[in-house]
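K.L.:
Sequence and predicted structure, then a few things I'm wondering about:
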Amino acid sequence: MNRTLYTALFYLGLPLVAIRLWLRSRKAPAYAKRIGERFSYGMPTMKPGGIWVHAVSVGESIAAAPMIRALLQRYPQLPITVTCMTPTGSERIQALFANEPRIQHCYLPYDLPCAARRFLDRVQPKLAVIMETELWPNHIHQCAKRGIPVALANARLSERSARGYGRFAKLTGPMLAEMSLFAVQTEAEAQRFRELGARAQTVEVTGSIKFDLTIDPQLLQRATELRGQWQAQERPVWIAASTHDGEDEVVLAA
């Protein structure tokens, strides 16, 4: 499958996309809001000419935060547009950068050529940085047509994902070849990107950006105070975090 066929199937599948949004909105009403942004309509006012960073959801947004803050310091004259795909990711981005006026935020439009063009017309980035493995062929192709370099930060690619991408070599290969940099977590993953079509000179092993996160000293102080309240200074504390439906009951039973 090449990009033309992929795009045609995406357009044909838009009714299914609408149904999926509706189903998600039944559990999370925020999915029914800001739908225009998903087609690059009704976007907030944007200052053009900065850096675009895409983090699909909460985890990627948190991981990207140190990199975004470093970009703010290194390029004090540039706005930074941070996009995501989920309401929870949007909430996290807005909370992380509530006091930073140079941070602009909206949803990333769906990977349709017309939506990608409208988005890039509005943002006009000098550089695009995508977190981990959120690869969209039309967005990347539209960047390449405009001479906008695209970097994949904290890149990862499991064997299973590589096999999936490999099944669509006519789509994946040209897309990866259009990208300018892959900052990959491990050498094994770097080799998978090369085998799928990334140019060898664009692939670098940089480790995981998540190790660059720093813990707020006040958070450590609050943790110490909680241990004191629980009389738990000398015993381990088990935390069940990021649980899903049905798992809380299992944790409580344990």
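P.N.:
Great, that's in hand. Numbers count the residues shown, from 1 in each chain.
K.L.:
contacts and neighbour counts: CA atoms only from here.
P.N.:
Noted.
K.L.:
now the helices for the chain?
P.N.:
3-12, 14-27, 58-74, 87-96, 113-123, 137-145, 159-166, 169-177, 187-196, 217-229, 247-253 (DSSP state H).
K.L.:
R38 is nearest to which of the ones you listed?
P.N.:
helix 113-123 (8.1 Å; C-alpha to C-alpha).
K.L.:
Okay, buried residues for that closest one please.
P.N.:
113, 115-117, 119-120, 122-123 (16 or more other C-alpha atoms under 10 Å).
K.L.:
Mind putting those residues into CSV with distance to I209?
P.N.:
CSV is the format used below for the buried residues of helix 113-123 (distance: C-alpha to C-alpha, whole Å):
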residue, distance to I209
P113, 31
A115, 30
A116, 27
R117, 30
F119, 27
L120, 26
R122, 29
V123, 25
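K.L.:
hmm, back to that, so which of the helices of the chain comes closest to V203?
P.N.:
Here helix 187-196 is closest among the helices of the chain (C-alpha to C-alpha), at 6.3 Å.
K.L.:
ok, second structure coming up, stack it against the first:
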Amino acid sequence: MVNFAEATAYTCTLVPSPLPMLTRLPYTLLWIVALPVVLLRLLWRARRQPAYLKHLGERFGRYRVRAPAAVIWVHAVSVGETRAAEPLVRALLARWPEHSVVLTHMTPTGRDTAKVLFKGESRVLRTYLPYDLGCFAHAFLRHFRPVFGVVMETELWPNLLAACRRRDIPVLLANARLSERSARRYARLPALTALTMKALSAIGAQTAADAARLSQLGARRVAVTGNIKFDITPPEAALALAEALRARIGTRPVLLAASTREGEEALLLTAFARHAGTDTLLLLVPRHPQRFDEVAALAAAQGLKLQRRSAEAPIDADTRVLLGDSMGEMFAYYGCAQVALIGGSWLPFGGQNLIEACAVGTPVVLGPHTFNFMAVAEEAVRAGAALRAADADAGVRTAVELLADPARREHIAAAGRAFATTHQGATARTVALLESLRPRRRASAPPEPK
């Protein structure tokens, strides 16, 4: 049971001066009021994904896993951030071999993704980051005692960052991106935003535009390090799995709908039934695993025969849809498809990462909504590595035309591989920035605040 009065009192006793405390006070009170609602939301989400109720104590700063002697903390909120963090985590393990990495998440799918990516790596621990109240933040920091922290992209927690600053734990915001839309939202709370930005020791931004927007919000020491996602390389196991999937499918053309979001599958299935020939197979991969059954029902409603990737059975000649009901296999899905439709871009979700498709040479078709990946999407289109369509119907029609044009597909595939290779190097620049922040004192013994 959480004692909210004690939580508030404990938070207040650990801030270094009244001004930061007063600036964060409305935010902290909002968290206290909202916490019961947050717990109810966990219960609601657990109806479809029971994993939300596992490891519940970690969300309140209670950890059963034993903390290693020397820890680097990396926070990756969900699937996308976790996949983006992979090359950085591996670089950290190589650069500081005496350290372990505590990789924190907020969603079960992010945690499961880390389990797949770092299978067999004993120096990577997976856990949830606690909710952003001072008592929970200090409990997390007391238990793991990280020498420094890395927060991926724009997952900012004011009380946690304040606690890190109080304990002299440097924190880098890595692979940072901030759209104009998000910058406007942050600007509505200028004092809290500026205080939170200043609690960061440094920021590695993806682009100069991201760096400028972050600086305008009060961030200090902002460097343009590039996009770490370009440093992800297709694992050999994923390429082998792609060959195995291709063997199950045979010679049929494969159109991949990757990381689709709610509402998009119905649009894409309708367009697929309208434009694609009966020999074309739609490899449909929803972003969230709790929606696999729902998406299968949508295909059935369209009269499209569906099989599941998890069934490990040969793909029948009259099967129209193969449901990608697995985690951590996106490289394999890209590898066995001739064209990829990028999910999240057909309705206003902001798009998903297209770099993995480019890296394996799969031509990409984007929808109109890519504001979360605007710089990458626009540059990919300019480079000839991706095409853009006005809506889901036009996207499927464009993809079907590409399936019938091998020469054009190969031209786009070559442009995609070149696009991915040209932008590599962000991981090394991020590690160099971290080296400049690393404190001189021993990692295993940070001083307790008085």
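P.N.:
Perfect, I can see it now. Bear in mind the structure is a predicted one, so any value in this text is a computation, not a measurement.
K.L.:
And for stretch 187-196 of the first structure, what's in contact with it?
P.N.:
156-159, 162, 165-166, 169, 172-173, 176, 184, 200, 203-205 (C-alpha atoms under 8 Å, 6 or more residues apart in numbering).
K.L.:
what span of the second structure lines up against that stretch?
P.N.:
Mapped onto the second structure using TM-score structural alignment, stretch 187-196 of the first structure covers residues 208-217.
K.L.:
Pull out the buried positions in the matching stretch.
P.N.:
Here stretch 208-217 of the second structure shows 209-215, 217 as buried, counting by 16+ other C-alpha under 10 Å.
K.L.:
The residues you listed: which two are farthest apart?
P.N.:
The farthest-apart pair in those, when distances are taken by C-alpha to C-alpha, is A209 and L217, at 12.8 Å.
K.L.:
ok, now how distant is R185 of the second structure from A176 of the second structure?
P.N.:
Distance, R185 of the second structure to A176 of the second structure, by C-alpha to C-alpha, to the nearest Å: 16 Å.
K.L.:
how about a markdown table for the helices of the first structure, with distance to T81 of the first structure added?
P.N.:
Output for the helices of the first structure, formatted as a markdown table (distance: least, C-alpha to C-alpha, whole Å):
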| stretch | distance to T81 of the first structure |
| --- | --- |
| helix 3-12 | 25 |
| helix 14-27 | 24 |
| helix 58-74 | 10 |
| helix 87-96 | 11 |
| helix 113-123 | 8 |
| helix 137-145 | 15 |
| helix 159-166 | 28 |
| helix 169-177 | 22 |
| helix 187-196 | 26 |
| helix 217-229 | 28 |
| helix 247-253 | 35 |
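K.L.:
Residue in the first structure paired with V124 of the second structure?
P.N.:
Match for V124 of the second structure (TM-score structural alignment): I103.
K.L.:
Oops, could you answer that again for K229 of the second structure instead?
P.N.:
Using TM-score structural alignment as the criterion, the counterpart of K229 of the second structure in the first structure is K210.
K.L.:
do the same with P97 of the second structure
P.N.:
Checking TM-score structural alignment: P97 of the second structure goes with P76.
K.L.:
related to what we said a few turns ago, quick one: closest of the helices of the first structure to K47 of the first structure.
P.N.:
Taking those one by one with C-alpha to C-alpha, helix 113-123 is closest: 6.8 Å.
K.L.:
okay, the angle between that closest one and helix 137-145?
P.N.:
Orientation check (axes from the mean of the first three to the mean of the last three C-alpha atoms, to 10 degrees): helix 113-123 of the first structure against helix 137-145 gives 50 degrees.
K.L.:
Could you name the helices and strands sitting against helix 113-123 of the first structure?
P.N.:
If you count contacts as 3 or more C-alpha pairs under 8 Å, 6 or more residues apart in numbering; DSSP states H and E, helix 113-123 of the first structure packs onto helix 137-145.
K.L.:
start and end residues in the second structure for the helix it packs on, please.
P.N.:
Using TM-score structural alignment, helix 137-145 of the first structure corresponds to residues 158-166 of the second structure.
K.L.:
That stretch vs the first structure, mean deviation?
P.N.:
Compared with the first structure after fitting, stretch 158-166 of the second structure deviates on average by 0.4 Å (mean C-alpha distance after the TM-score superposition for the first structure).
K.L.:
Contacts for stretch 3-13 of the first structure next, please.
P.N.:
112-113, 137-138, 170-171.
K.L.:
Give me the buried entries from the residues you listed.
P.N.:
112-113, 137-138, 171.
K.L.:
Test my guess that I140 of the first structure contacts E178.
P.N.:
Yes - using C-alpha atoms under 8 Å, I140 of the first structure is in contact with E178, at 7.3 Å.
K.L.:
wait, doesn't T109 of the second structure sit right on V79?
P.N.:
Yes - using C-alpha under 8 Å, T109 of the second structure is in contact with V79, at 6.0 Å.
K.L.:
R20 of the first structure pairs with which position in the second structure?
P.N.:
Using TM-score structural alignment, R20 of the first structure pairs with R41 in the second structure.
K.L.:
er, R156 of the first structure I mean
P.N.:
So R156 of the first structure corresponds to R177, using TM-score structural alignment.
K.L.:
so its match touches M152, yeah?
P.N.:
No - with contact defined as C-alpha under 8 Å, R177 of the second structure does not reach M152; the gap is 9.4 Å.
K.L.:
who's more crowded, these two?
P.N.:
Taking neighbours as other C-alpha atoms under 10 Å, R177 of the second structure and M152 compare with R177 leading, 28 against 25.
K.L.:
who are the neighbours in contact with the more buried one?
P.N.:
Applying C-alpha under 8 Å, 6+ apart, we find R177 of the second structure in contact with 153-154, 205-207, 210-211.
K.L.:
Return the subset of the residues you listed lying in strands.
P.N.:
Those of these mapping onto strands are A205, per DSSP state E.
K.L.:
farthest-separated two in the contacts of R177 of the second structure?
P.N.:
T154 and T207, at 13.6 Å, using C-alpha to C-alpha across these.
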